[in-house]
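# Quick one: sequence plus predicted model below, questions after.
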Amino acid sequence: MPRSDTRTDYDVLTFGEAMALFIADDQGPLDQVTRFHRRTAGADTNVAIGLSRLGFDVRWLSRVGADHNGTFLQRALEAEGLDCRHVRHDAANATGMIFKERAINGADPHVEYVRRGSAASHLSVADASDVELETARHLHATGIPPAISDSARELSFHLLRQARRAGLSVSFDPNLRPSLWPSEAVMIETLNALAAEADIVMPGLGEGRMLTGRETAYDIAGDYLDRGARAVVIKLGPEGSYFRTADSEGTVGGSPVAQVVDTVGAGDGFAVGIVSAYLDGLDWHAALHRGNLIGARQVQVIGDMEGLPNREQLVAMERSGDAR
């Protein structure tokens, strides 16, 4: 469970790349769409927003450009309650962008990134020089920052190791993005090394198979327990999720969904459920139930984080077992 013997000033630190998301207003290929609306995107920010909506004090560390998208993102994240004191505005490099097709019948929408050389790709250990990890409860990390540049990779290792030394609990979602890595071998080696620094590791089943070479959820979890994780939680898609610790394991079935609108952000919603439940002191069955519910709610809306509930909505969802 999270430490209780030390005074904490805030609950969670997250870090990574926030991007301006341009979602097509109309269906069809992006080259035929003329109208978009702008929102926020980024796996790390999705989790940060979700935890903030549930009442946790969340700090966000990143770089954005000194441009209109950077200003838009900071305002949007602050409006969601995030503490952005560790966000740098980079005058030399632009904020990353994503253009996203309108999803059709629940299919994964086509997206195109404009992020090469983005401000966030210039994240480095120096950006964490004023971070006070010793007064936090938890660090959440994903495999995306270490994929975007060597310096951001160094920052990832630095923060996870410093968090462990400071006594924080650490969660890690591999969030595979193979196209961002120089090779599959480098991706696997790096992400497994980062997972070894975490208390809670949260791969999808396919991700776990690629990263460990194991086939079953039980064996994938065992691989990460052997590396030092205290708990491994594996996403099984519509079938639900599985957990394993040193002395227990279990599967929690998925939450029914009336209509899948957009699958993007479902894994981030699941991570919000797991991390929030852990910080709330719930057991693993309850944590997986919460993760399944929030992930199911997220796939029923357009946008990467619009389905993430506030605390009142979450309480109602958990009481009824309904993800709507």
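That came in fine, so what should we check first?

# When you work out contacts or count neighbours from here on, use the C-alpha atoms and nothing else.
Will do.

# surely E197 meets Q162?
No. Using CA atoms under 8 Å, E197 is not in contact with Q162; the gap is 9.8 Å.

# need the strands for this protein, in chain order.
Using DSSP state E, the strands of the chain run over 10-15, 19-24, 36-41, 58-65, 83-90, 97-100, 111-114, 136-142, 169-173, 200-201, 231-235, 240-245, 249-253.

# What separation do you get for the residue nearest to S276 when sequence neighbours are not counted and L160?
Using CA to CA, 6 or more residues apart in numbering and skipping the chain neighbours, the partner closest in space to S276 is L51 (6.5 Å). L51 is 19 Å from L160, where distance means CA to CA, to the nearest Å.

# who has more neighbours, those two?
For L51 versus L160, the count of surrounding residues by other CA atoms under 10 Å is larger for L51: 28 against 24.

# List the contacts of G143.
Residues in contact with G143 (CA atoms under 8 Å, 6 or more residues apart in numbering) are 172-177, 191.

# For those, which PyMOL command selects only the ones that are buried?
In PyMOL syntax, the buried subset of those is picked out as below (16 or more other CA atoms under 10 Å):
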select buried, resi 172+173+174+175+176+191
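
# Let's see which of the contacts of G143 end up in helices.
The members of the contacts of G143 that map onto helices under DSSP state H are L191.

# now the contacts of G143 in a markdown table, with distance to H37?
Formatted as a markdown table, the contacts of G143 follow (distance: CA to CA, whole Å):
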| residue | distance to H37 |
| --- | --- |
| F172 | 31 |
| D173 | 28 |
| P174 | 29 |
| N175 | 25 |
| L176 | 27 |
| R177 | 25 |
| L191 | 34 |
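
# got another, please set it beside the one above:
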Amino acid sequence: MDITLNHGPEIRFARPLKVALVGECMIEMRGEPGAAIMQTFGGDTLNTAVYLARLNPRGAVALDYMTAVGSDAFSVAMRRSWLDEGIGDVHVRVIEDALPGLYFIQTDPRGERRFLYWRGEAAARRMFDGPEADTLLNGLADYDYVYLSGISLAILTPEGRQRLIQALHLARRGGTRIVFDNNYRPHLWPDPEAARQVYRELLRLTDLALITWEDDAILFGYRDTDALFSAYAQEGVGEVALKRGADSCLIQCPAGRFEVPAQHVAHVIDTTAAGDSFNAAYLACRLRGGDPEQAARWGHRLAAQVVQYRGALIPQAAMPNMGASSLSSVAQV
């Protein structure tokens, strides 16, 4: 499989590509206060991991989720759910005195969601703290790709965040490629400038950026998409996919800049994980040899299906047919 996400040399992988996704899986609850509640699991990078696993034939890509959990029944159940989806847990740290975070989803009649969070003492906050985290941090260099988000960075302690970035520096020198979803959540940062500093440091390591326009416009104050693309080029990001909700996606890569229209959805039920699923489909297509335009079409197709279901993860049977056979006609990059 020949794959490159930037303007560097092509690399041929004779074994399955190894991908690590770093972040936090939480207990997801949805329903109406005072009524029956549905409980599942979710979180931005976990959602992406699940959809990525479903879109890649087992044996072609080996996925691991990197996080920290407790030893409680919910932690055990969530790890079992990852394994059922084909996601490895070899780099999961167990912190005995901690529990997973929890969030509650409420949606309005248009499908827009509101989240209530309980995550202050979540195990994932401490995943990279102390010498016990050395195995996880050193393990990053074993992967061909590492995927993380702005939320992955925000939830960590200052110590853990700096240790992660240092480990990513070392991993990238060894050939690991970094995929970053900006996912800016102001309430998770002490102030915008603290977030901007961390984002800029991470972007200097990023090969593929999967960006939500509204988030970067809030964080960096970009006046338009040209300003955003210029800033990312200056940071050395080789490929940027700019998501704009129900509008078209804009792509900037070594081949140029182009626009890919979104798929129209007549009735949106729940926008939870729309961006996460787009990211998974985009990355899955790129890992399987598709070009950025084809990858954006995959992203729109999956996101359009996801927003027609409640919750972050749609049933396996509802996964759309992505037309994998068409990749044979897509140029390798």
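Structure received. Owing to the predicted nature of the structure, the values given are computational and were not obtained by experimental measurement.

# hmm, back to that, any idea which of the strands of structure 1 is most buried?
Mean neighbours per residue, mean count of other CA atoms under 10 Å, is largest over those for strand 200-201, with a mean of 28.

# with structure 2 superposed, average distance for that one?
Comparison of strand 200-201 of structure 1 with structure 2 after fitting gives an average deviation of 1.1 Å (mean CA distance after the TM-score superposition for structure 1).

# against structure 2, where does that strand fall?
Residues 208-209 of structure 2 are the counterpart of strand 200-201 of structure 1, counting by TM-score structural alignment.

# again with stretch 293-302 of structure 1
Using TM-score structural alignment, stretch 293-302 of structure 1 pairs with 301-310 in structure 2.

# how near is G221 of structure 2 to L205 of structure 2?
According to CA to CA, G221 of structure 2 stands 22 Å off from L205 of structure 2.

# Next: Y145 of structure 2.
Y145 of structure 2 sits 12 Å away from L205 of structure 2, going by CA to CA.

# Identify the contacts common to those two.
Among the neighbours of Y145 of structure 2, those also in contact with L205 (CA under 8 Å, 6+ apart) are I178.

# Mind checking which of E197 and Q162 of structure 1 has more residues around it?
Neighbours per residue (other CA under 10 Å) separate E197 of structure 1 from Q162, with E197 holding more: 22 against 16.

# can you pull the contacts of that one?
With contact taken as CA under 8 Å, 6+ apart, E197 of structure 1 is in contact with 160-161, 164, 170, 228-229.

# redo that, cut-off 10 Å
Counting by CA atoms under 10 Å, 6 or more residues apart in numbering, E197 of structure 1 makes contact with 157, 159-164, 170-172, 227-229.

# and the gap between it and I234 of structure 1?
For E197 of structure 1, the distance to I234 of structure 1 - CA to CA - is 17 Å.

# all helices of the stretch 201-333 of structure 2, in order?
Counting by DSSP state H, counting those that start in this stretch, the stretch 201-333 of structure 2 has helices at residues 213-220, 225-234, 274-287, 292-306.

# Just the buried residues of the first one, please?
Buried positions in helix 213-220 of structure 2, judged by neighbour count with 16+ other CA under 10 Å: 213-214, 216, 219.

# got the angle for that helix vs strand 249-253?
Our comparison of helix 213-220 of structure 2 with strand 249-253, counting by axes from the mean of the first three to the mean of the last three CA atoms, to 10 degrees, yields an angle of 60 degrees.

# Helix 213-220 of structure 2 vs structure 1, mean deviation?
For helix 213-220 of structure 2, the mean deviation from structure 1 after alignment is 2.3 Å (mean CA distance after the TM-score superposition for structure 1).

# That helix packs against which elements?
Helix 213-220 of structure 2 sits against helix 192-203, helix 225-234, strand 239-243, with contacts defined as 3 or more CA pairs under 10 Å, 6 or more residues apart in numbering; DSSP states H and E.

# Rebuild the ones you listed as a markdown table, extending it with distance to S75 of structure 2.
Converted to a markdown table, those look like this (distance: least, CA to CA, whole Å):
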| stretch | distance to S75 of structure 2 |
| --- | --- |
| helix 192-203 | 29 |
| helix 225-234 | 37 |
| strand 239-243 | 32 |
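
# Figure out which of those is closest to R114 of structure 2.
With respect to R114 of structure 2, and counting by CA to CA, the nearest of those is strand 239-243 at 19.8 Å.

# which residue numbers in structure 1 go with that closest one?
Under TM-score structural alignment, strand 239-243 of structure 2 corresponds to residues 231-235 of structure 1.

# and what of stretch 75-87 of structure 2?
Under TM-score structural alignment, the alignment places stretch 75-87 of structure 2 onto residues 70-82 of structure 1.

# coming back round to it: which among the buried residues of helix 213-220 of structure 2 gets closest to L250 of structure 2?
Comparing these against L250 of structure 2 with CA to CA places W213 closest, at 9.9 Å.

# Test my guess that the closest one contacts L242.
Yes. Using CA atoms under 10 Å, W213 of structure 2 is in contact with L242, at 6.3 Å.

# Buried residues in the longest helix that structure 1 contains, which are they?
For structure 1, the longest helix by residue count, based on DSSP H, is helix 150-166. Neighbour-count burial for helix 150-166 of structure 1 flags 151-153, 155-157, 159-164 (criterion: 16+ other CA under 10 Å).

# And for stretch 123-136 of structure 2?
Neighbour counts over stretch 123-136 of structure 2 (16+ other CA under 10 Å) mark 123-129, 133, 136 as buried.

# Dump the residues you listed to a markdown table, plus distance to L63 of structure 2.
Shown next, in a markdown table, are the buried residues of stretch 123-136 of structure 2 (distance: CA to CA, whole Å):
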| residue | distance to L63 of structure 2 |
| --- | --- |
| A123 | 21 |
| A124 | 19 |
| R125 | 22 |
| R126 | 22 |
| M127 | 19 |
| F128 | 20 |
| D129 | 23 |
| A133 | 20 |
| L136 | 15 |
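
# Just these: which are in helices?
L136.

# what about the alignment partner in structure 1 of H264 of structure 2, neighbour count?
Under the alignment (TM-score structural alignment), H264 of structure 2 pairs with P256 of structure 1. Using other CA under 10 Å, P256 of structure 1 has 17 other residues around it.
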